[in-house]
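Asks: have a look at this prediction, sequence included:
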Amino acid sequence: MDPNTIPEIVNNVSSYNIASTQTNTLLTVVLGLFVAWVAFQQYKLSRAKFKLDLFEKRYVVYKATQKLLTHVLQKGDVDLDELFEFRGKTQDAIFLFDKKIPEYLNDIDGKVLKLNTLRDQLEGIPKSDIRSELCGNMKQLLLSITKELPKLKVVFGKYMNFKEWK
C-alpha cells in the first residue's frame, strides 16, 4: 500500500463519520418534531373529545328540562313520577354548569312541585272561594311556567354552543 493513500483513506473515513453524524442529528430533529406534532394532535383530539362528552351530559339536562316543561304545558299538570325523572336526569347539573343553571332548574322544580301540590289540593274541594283562589294560583303558576320554555334555549345556549369549540 502506498503511504500517501493512508492519509487519503483516513480523510475519507473522517468525512464519512462527519456526514453520518450530521445525518443522524438531522433525523433526530425531524423525528422529534414529528413526535411533537403527533402529541399536539393528540392533545387537540383529547380536548375535543372532552368537550363532546361534556356537551352530551349537558344536553341530557337540557332535554330533561325541555321534556318536563313541554309535558306541563301540554297537560297543564305533572305527576310526581315525571318530576322525579326530571330530578334524576338533572341532578348532576351542579357539576356540569356554573351555579346559574342549577338555580334555574331548582326554580323550575319548585314551580312544578307547587303545581302538583295545588292540583292535589283542588281534588275534593267543592266550588267555593277557596277553590277559586286555588284555581287562580294554579293559573298564575302555569303562566309562569309557560314563559320558561322559550327562555330555555337562551339560558342553556352559552353552554351548548359549538362555535366556541374551535
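Replies: That came through fine.
Asks: switch to C-alpha atoms for all contacts and neighbour counts from now on
Replies: Fine.
Asks: packing partners for the longest helix along the chain?
Replies: Ranked by residue count, the top helix of the chain under DSSP state H comes out as helix 5-75. Identification of packing neighbours for helix 5-75 by 3 or more C-alpha pairs under 8 Å, 6 or more residues apart in numbering; DSSP states H and E yields helix 80-90, helix 93-96, helix 129-146, helix 148-157.
Asks: tell me which of those approaches Lys57 most closely.
Replies: helix 93-96 (7.6 Å; C-alpha to C-alpha).
Asks: and whatever helix or strand comes next after that closest one with helix 5-75, angle?
Replies: From helix 93-96 onward toward the C-terminus, using DSSP states H and E, the following helix or strand is helix 100-122. Helix 100-122 runs at 20 degrees relative to helix 5-75, counting by axes from the mean of the first three to the mean of the last three C-alpha atoms, to 10 degrees.
Asks: tell me how many other residues crowd Thr70.
Replies: 16 (other C-alpha atoms under 10 Å).
Asks: got another, please set it beside the one above:
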Amino acid sequence: MASANLPNWVNFTQAVGPTFVAIVAAGIASLIQYNQWKTAKSKLAIDLFDRRFVVYEATRKLVSALLQQTKMHDDEHRDFINKTWHARFLFDQELCKYIENFRIIAINLNLYHETYEQRMNDPARGQVIKEHYGRLNYVMAESQKLEERFLPYLDLSNVK
C-alpha cells in the first residue's frame, strides 16, 4: 500500500536490506569464529609446550644430578617419575625411550653406589667400575644433546 508511493530505490533497499544485513552479520560472525579458532590453536600449542617443558626440565635436572652426584636420591627419582610419566602422550616413542634410558641409567648408577663397598675384593670390580664410568660418559655426552633432542617439541616459532 504505502510502498507504491515510495521511490524505487527505497523499495529496493527494503527488499534487499535484510538480506544484506544478514550477510554482513554472518561475515562478522565468521571473522569472530576464525579469530577464536586461532586463539584456541595458539592456546593448545602453549599448553602443550608447558606440559612438554615440565618433562624436559625434569630430564635436565636428572641429568644434572647424575653428573654432579653420580647418583640419584629417592626424592629426585620420585620427582622425575611424577613429572615424566605422561611423556608418552606428549612425545614420539623414540624420545620416550631416550627419557626412560636416563631413568634406567640413574637406577644402575644408584645400584653401583649401593654395592661399591661390597665389591672391594671382587675380581670383577674393574669391569663394574668401567661400566659405571661408561654410563657416566654416556650421560655427559647426552647432556650436550638434550636440548637438541627436545627442541623440535619445544619450538613455538611456527605457532601463529
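Replies: It's in. Computed from a predicted structure; not experimentally measured.
Asks: after superposition, what is the TM-score?
Replies: Overall, the chain-to-chain superposition scores 0.89 on the TM-score scale (TM-score structural alignment, normalised by the length of structure 2); 160 aligned residues with a C-alpha RMSD of 2.1 Å.
Asks: the longest helix of structure 1 versus helix 80-90: what angle between them?
Replies: Using the same axes, to 10 degrees, helix 5-75 of structure 1 lies at 160 degrees relative to helix 80-90.
Asks: just to revisit the earlier point, the helices and strands packed on helix 5-75 of structure 1: which one's closest to Tyr62 of structure 1?
Replies: It is, among those and with distance given as C-alpha to C-alpha, helix 148-157, at 7.1 Å.
Asks: what range in structure 2 matches that closest one?
Replies: With TM-score structural alignment applied, helix 148-157 of structure 1 matches the range 142-151 in structure 2.
Asks: may I see the buried residues of that stretch?
Replies: 142-143, 146, 150 (16 or more other C-alpha atoms under 10 Å).
Asks: can you add distance to Lys63 of structure 1 and give the helices and strands packed on helix 5-75 of structure 1 back as TSV?
Replies: Compiled in TSV, these are given as follows (distance: least, C-alpha to C-alpha, whole Å):
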stretch	distance to Lys63 of structure 1
helix 80-90	9
helix 93-96	12
helix 129-146	16
helix 148-157	10
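Asks: picking up where we left off before, which of the buried residues of stretch 142-151 of structure 2 lies closest to Lys43 of structure 2?
Replies: Nearest to Lys43 of structure 2 among these: Phe150, at 19.9 Å, using C-alpha to C-alpha.
Asks: for that closest one, give its distance to Glu131 of structure 2.
Replies: When distance is defined by C-alpha to C-alpha, to the nearest Å, Phe150 of structure 2 is 27 Å away from Glu131 of structure 2.
Asks: trace Val10 of structure 1 over to structure 2, please.
Replies: Using TM-score structural alignment, Val10 of structure 1 lines up with Ala4 in structure 2.
Asks: any idea which residue is closest to the centre of structure 2?
Replies: Nearest to the geometric centre of structure 2 sits Arg52, at 1.9 Å (C-alpha atoms, centre = their mean).
Asks: what does Phe53 of structure 2 align to in structure 1?
Replies: Match for Phe53 of structure 2 (TM-score structural alignment): Tyr59.
Asks: what about that match, how many residues nearby?
Replies: Neighbours around Tyr59 of structure 1, by other C-alpha under 10 Å: 15.
Asks: who are the contact partners of it?
Replies: Met160 (C-alpha atoms under 8 Å, 6 or more residues apart in numbering).
Asks: 6 Å instead, please
Replies: By C-alpha atoms under 6 Å, 6 or more residues apart in numbering, Tyr59 of structure 1 lies in contact with nothing.
Asks: roughly how far apart are it and Tyr43 of structure 1?
Replies: 24 Å.
Asks: kindly report the same for Asn137 of structure 1.
Replies: Going from Asn137 of structure 1 to Tyr43 of structure 1 by C-alpha to C-alpha gives 54 Å.
Asks: show me which of these two is the more surrounded one.
Replies: Higher neighbour count among Asn137 of structure 1 and Tyr43: Asn137, with 15 against 12, using other C-alpha under 10 Å.
Asks: assign a three-state SS to Asn158 of structure 2, would you?
Replies: Under DSSP: H, G, I helix; E, B strand; the rest coil, Asn158 of structure 2 falls in the coil class.
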